[in-house]
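J.: Got a sequence here, can you build the structure:
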Amino acid sequence: MFINVSDESITVNNKWERAELAQIEEISMYPVALIGDVLQRLGMMASVIRHVAGKATFFGTVLPILTWEGDNLAIHRALDDAQPGDVLVINGNGEINRALFGDLLGEVCLARKVAAVVIDGAVRDIQELDAMGLPTYARAVNPAGPSKYGPGQVGFPVACGHIVCNPGDAIFGDRDGIIVIDRRLVSSLAAKLKLQDDVENNFRARVRASLG
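T.: Purely as a prediction, here's the structure:
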C-alpha cells in the first residue's frame, strides 16, 4: 500500500477468475440499456449510483470491496491486487457523510490501470477526478474524508446499488447507468446483443423510411 498503515483488519480473497476482457470489450460497443433488455433487465444497478466524475462510459471486471462505514483502508489494500481492466466496486453501506474515495486514490487507480470506480457511498475531489478522466460513479459527493482503520473485505461478493457483484463479473457503465453480468454469461452474450441491435436498427430504418 502507498500508506503506512497496518492492513491486518482486512480480509482478502485472491482465489477467483476474471471474465475475459476481450469478450467484455466486444460487448461494450452496445449501450447499457440494450444489454439490460437482452438480459431481461436483470443486473442493473439502482439509479442512485450515478456518474459523478471522469468519463461516463467504462467496461471491465469487478474487483469487489466491502468497507466499514466512512473507512477506506480496504480500498487501499484492494489496489495492491488490482489488475488492468478491474473496476473497483465498493459497498460503503450507503454512507454519504464521509467520502471513501478522492483524487489521491484516483492517482493510484490510474497507475494500476483500473478502469473505473463504483461506490455505494460518497466520493470527493470531483474536479480533480474529472480532470483525470477516471470514470467515477457514486451515491453522493461529500468533502469530509475517511478514516483508515478497517475492518473490510476484498475479493468477496458485495452488494452495490441493490445488485450482488461477484469477483470477476463483467461490469459496464454509460450515461444511462450500470449493469453487472455474471462472468459465465459473457461468452454467449455478444451474439444475442447483435441480434437485438439488428432488430432495433431495422425498426429505426422502417420509421425513417415512412417519413421520407
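J.: rest of the way, CA atoms for contacts and neighbours
T.: Noted.
J.: what's residue 97 in contact with, if anything?
T.: With contact taken as CA atoms under 8 Å, 6 or more residues apart in numbering, residue 97 is in contact with 70, 122, 142, 144.
J.: Now do the nearest residue to residue 147 once chain neighbours are set aside: how many residues are near it, please.
T.: Nearest residue to residue 147, sequence neighbours excluded (CA to CA, 6 or more residues apart in numbering): residue 71, at 4.6 Å. Neighbour count of residue 71, defined by other CA atoms under 10 Å: 22.
J.: just checking, residue 7 touches residue 73?
T.: Yes: between residue 7 and residue 73 there is a contact at 7.3 Å, judged by CA atoms under 8 Å.
J.: Could you tell me which of the contacts of residue 97 belong to strands?
T.: residue 122 (DSSP state E).
J.: Distance to residue 16 and neighbour count added to the contacts of residue 97, as CSV?
T.: Output for these, formatted as CSV (distance: CA to CA, whole Å; neighbours: other CA atoms under 10 Å):
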residue, distance to residue 16, neighbour count
70, 27, 25
122, 28, 28
142, 33, 17
144, 34, 14
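J.: right, and the pair among the contacts of residue 97 with maximum separation?
T.: Across those, the longest distance by CA to CA is 11.1 Å; it joins 70 and 142.
J.: before we go on, could you also do this sequence so I can check it against the first one:
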Amino acid sequence: MGLQRYIVNFPRLSPGLLDAWRAVPSRVVADALGCGHVVAPGIRSCAPGTRLCGQARTVTPMPGDNSVLLTACSLAEPGDVVVVGGAGLETVAVAGEWVTRSCKSRGLGGLVIDGAVRDLREIRALGFPVFAKGAVPRAPHRAVGGKMDLPVMVGGVAVSPGDLLVGDDDGVAVVPLLAAEEALRQCQDRMARLEHLPDRPPERLILEIGAKDRPLPTPIASALPLLTALALPDPDLFDFPAAH
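T.: Below you'll find the predicted structure:
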C-alpha cells in the first residue's frame, strides 16, 4: 500500500465554539458566506435527520480503494469529520456498514464522501452522519493507498485539514478554519434577525428581508483575503428593495 500522510498541526476549535456551531443550519452558513462554501447538492445525507459538525481530516484515495480511508478513520480524533475527495466516483463504494460502525464507536463526527457507499440500510439504522454522492453494491480494493491530510476537492469546494464542516438534510457547508469565529458571528446575527421577523404574509416578508435597513454581512477578508477574492459574491448583495 502506498500511503502518503502529511503531518499537519491545525488549531483545534474550542468545545464551546463547536457547540455554538452545532446550532447553525447549513442554509445559514450558505446565506452568510455565499454559495462558494456549499458542497454540490449530489452529496446528501445517507440517513435523513442526522447532522454533522466537526473539523476535517482529509483523504484522497486511489480510485476504487479505501485503505487510506481506513487509516484516516483510525487516526482521526473524536469529533473529527473524515472527508474523502473521491472525485465523484460512483462505481465503487469506499465505505459501508463496517466503516460506519467503526467511526461511530470511535466517536468521530461523521463522513463526507465525494463518491459512493454501500450498506445503505445498515448505515441508516446506525444513525451515524454519512454524506455521500450515491450507493452501489460493489466493494473497494484495500491495497493501493492514497494521500491523507492534504487539501481536497469535495463537491466543487476545497477542504483543508481543520476546516469546519456543517451538514444536515439540506447538504454540507464548509467554513474555513481561520474564519470560524467571525463566520459564527455572522451566522448568529442572521439567525437572530430571522427569529425577530414579524408574523406577516410571505409577499410582504420577502420584500422586507431585502430592505435597505437590513445590515449586510461582514466580509471575512481579514482572515482569508485570498479566499475572499476567489469566492463568489454574496447573493444578498444583489437584493434590492422593490421599486414603487
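J.: Neighbour count for residue 7 and residue 73 of structure 1, which is higher?
T.: Shown here are residue 7 of structure 1 and residue 73; by other CA under 10 Å, residue 73 has more neighbours (27 against 18).
J.: and the residue nearest to residue 147 of structure 1, what pairs with it in structure 2?
T.: Matched to structure 2 by TM-score structural alignment, residue 71 of structure 1 sits across from residue 65.
J.: Need the three-state assignment for the residue nearest in space to the middle of structure 2.
T.: Nearest residue to the geometric centre of structure 2 (CA atoms, centre = their mean): residue 165, 3.4 Å. Assigned state for residue 165 of structure 2: strand (three-state reduction, DSSP: H, G, I helix; E, B strand; the rest coil).
J.: Name the nearest residue to the aligned residue in structure 1 for it, ignoring sequence neighbours.
T.: Taking TM-score structural alignment, the alignment pairs residue 165 of structure 2 with residue 171 from structure 1. Nearest non-adjacent residue to residue 171 of structure 1, counting by CA to CA, 6+ apart: residue 180, 4.4 Å away.
J.: can you check residue 7 of structure 2 too?
T.: Once flanking residues are discounted, residue 7 of structure 2 sits nearest to residue 149: 7.1 Å by CA to CA, 6+ apart.
J.: contacting residues for the alignment partner in structure 1 of that neighbour?
T.: In structure 1, the residue paired with residue 149 of structure 2 is residue 155, using TM-score structural alignment. The contact partners of residue 155 of structure 1, by CA under 8 Å, 6+ apart, come to 12-14, 16, 63-65, 167.
J.: mind listing the helices in structure 1 by residue range?
T.: 21-27, 32-38, 73-79, 103-112, 126-132, 186-210 (DSSP state H).
J.: just to revisit the earlier point, the match of residue 165 of structure 2 is in contact with residue 62, isn't it?
T.: Yes: with contact defined as CA under 8 Å, residue 171 of structure 1 reaches residue 62; the gap is 6.4 Å.
J.: and the top strand by length along structure 2, how far from structure 1 on average?
T.: Criterion DSSP E: the longest strand present in structure 2 is strand 81-95. In the superposition with structure 1, the average deviation recorded for strand 81-95 of structure 2 is 0.8 Å (mean CA distance after the TM-score superposition for structure 1).
J.: corresponding residues in structure 1 for that strand?
T.: With TM-score structural alignment as the criterion, strand 81-95 of structure 2 aligns to 87-101.
J.: Against residue 44 of structure 2, how distant is residue 124 of structure 2?
T.: 13 Å (CA to CA, to the nearest Å).
J.: Of those two, give the one with the bigger neighbour count.
T.: Shown here are residue 124 of structure 2 and residue 44; by other CA under 10 Å, residue 44 has more neighbours (23 against 19).
J.: per the alignment, that one corresponds to what in structure 1?
T.: In structure 1, residue 44 of structure 2 lands on residue 50 (TM-score structural alignment).
J.: residue contacts, residue 21 of structure 1?
T.: Contacts of residue 21 of structure 1 (CA under 8 Å, 6+ apart): 60-61, 85.
J.: now residue 79 of structure 2
T.: The neighbourhood of residue 79 of structure 2, defined by CA under 8 Å, 6+ apart, consists of 53-55, 107-110.
J.: of the contacts of residue 155 of structure 1, which stay in contact in structure 2?
T.: For the contacts of residue 155 of structure 1, the contacts that persist in structure 2 are 12-14, 63-65, 167, with contact defined as both residues aligned by TM-score structural alignment, their matches' CA atoms under 8 Å.
J.: Could you identify which of these has the most neighbours?
T.: Within these, residue 63 tops the neighbour count with 30 neighbours, counted by other CA under 10 Å.
J.: Might one say that it is in contact with residue 167?
T.: Yes: with contacts counted by CA under 8 Å, residue 63 of structure 1 reaches residue 167, the gap being 5.5 Å.
J.: Just the buried residues of the longest strand of structure 2, please?
T.: Neighbour-count burial for strand 81-95 of structure 2, counted by 16 or more other CA atoms under 10 Å, picks out 81-95.
J.: that older thread, between residue 7 and residue 73 of structure 1, what contacts are shared?
T.: In contact with both residue 7 of structure 1 and residue 73: residue 150, using CA under 8 Å, 6+ apart.
J.: which residues touch the counterpart of residue 53 of structure 2 in structure 1?
T.: For residue 53 of structure 2, the aligned position in structure 1 is residue 59, judged by TM-score structural alignment. The contact partners of residue 59 of structure 1, by CA under 8 Å, 6+ apart, come to 24-25, 28, 85, 87, 115-116, 170-173.
J.: which one is the aligned partner of residue 26 of structure 1 in structure 2 nearest to, not counting chain neighbours?
T.: Mapped onto structure 2 by TM-score structural alignment, residue 26 of structure 1 lines up with residue 20. Nearest non-adjacent residue to residue 20 of structure 2, counting by CA to CA, 6+ apart: residue 184, 7.9 Å away.
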